[in-house]
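Q: here is a sequence together with a model predicted from it:
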Amino acid sequence: MLTANLSEEIRELNLSYLMLAQRLLLEDRQSGMFRLGLGEDAADVIEALSPAQILRMSSSGMMLCQVRFDERLLLELLSNHEREPAVASIHAAILAASRPVENLA
């Protein structure tokens, strides 16, 4: 039962991520690539996915998105409520921009 629930939640997360990623890339490719942390090759693949491919990929059983919780400073900036929120967001965006993008190997 727990495994079935987890699989369904991963599928829903993947579906939401792929649909959002594709929309971001189609509306403003450069901004979408920055927000998603993707390189040109990964963006090309996501943009070209058909609805059937998105559904198939979302059911793969593994999370397709990468959560950026590996940088402590970035997390602290985004969660720190003592600072001015706009300044913290700008600082976090600068830090995120300095990270390498994800590419397909």
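A: Received, thanks. Numbers count the residues shown, from 1 in each chain.
Q: C-alpha from now on. contacts and neighbour counts both.
A: Noted.
Q: apart from its chain neighbours, what residue comes closest to the residue nearest the centre of the chain?
A: Centrality entry for the chain: nearest residue to the mean C-alpha point is residue 36, 4.3 Å, by C-alpha atoms, centre = their mean. The shortest distance from residue 36 to any non-neighbouring residue, by C-alpha to C-alpha, 6 or more residues apart in numbering, is to residue 21 (7.2 Å).
Q: what's near enough to touch the one you found?
A: With contacts defined as C-alpha atoms under 8 Å, 6 or more residues apart in numbering, the neighbours of residue 21 are 32, 36, 46.
Q: hmm, 10 Å instead?
A: By C-alpha atoms under 10 Å, 6 or more residues apart in numbering, the residues touching residue 21 are 15, 27, 29, 32-33, 35-36, 38, 43, 46-47, 65.
Q: before we go on, here's another structure to hold up against the first:
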Amino acid sequence: MTSSQILAEIREANVAYLMLAQALLRADRPAALQRLGLSSNAAQVIEQMTPTQLSRAASGNTLICSFSMDDELVWDLLTHHVPAAELPAAPPARNKPR
């Protein structure tokens, strides 16, 4: 992947994030603040951005959003998920004599 392709991907991710953030903020501001990890001031700026401002903000070479999951266990579960259909069947339960 070339550097121009990487920059295009970053811009695309930024636009998608800002549009999602605007939609979430307009639908349910308290939940959006919590889900996105935004301050009230940052949320207000994003919420009031025009499409031109959004495009301009997204066109930088820095990814605007960040991953909030920094727990190794969570990433391990996400990356090593085995669908239930692929899990081995559990042995039948036995009644223990008393």
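A: Great, that's in hand. Predicted, not measured: the structure shown is a model, and the values here were computed from it.
Q: which one of the contacts of residue 21 of structure 1 has the most neighbours?
A: residue 43 (23 neighbours; other C-alpha atoms under 10 Å).
Q: which element is residue 9 of structure 1 on?
A: Assessed by DSSP states H and E, residue 9 of structure 1 sits inside helix 2-27.
Q: and that helix, how far from structure 2 on average?
A: By mean C-alpha distance after the TM-score superposition for structure 1, the fitted helix 2-27 of structure 1 averages 0.4 Å away from its aligned residues in structure 2.
Q: residue 94 of structure 1: which of the contacts of residue 21 of structure 1 is nearest?
A: Closest approach between the contacts of residue 21 of structure 1 and residue 94 of structure 1, by C-alpha to C-alpha: residue 35, at 11.6 Å.
Q: give me the stretch of structure 2 that the helix or strand harbouring that closest one matches.
A: For residue 35 of structure 1, the enclosing helix or strand under DSSP H and E is helix 29-36. Using TM-score structural alignment, the residues of structure 2 aligned to helix 29-36 of structure 1 are 29-36.
Q: what's the end-to-end length of stretch 42-57 of structure 1?
A: Start and end residues of stretch 42-57 of structure 1 are separated by 14 Å (C-alpha to C-alpha, to the nearest Å).
Q: over to stretch 58-70 of structure 1?
A: Across its full length, stretch 58-70 of structure 1 reaches 23 Å between end residues, using C-alpha to C-alpha.
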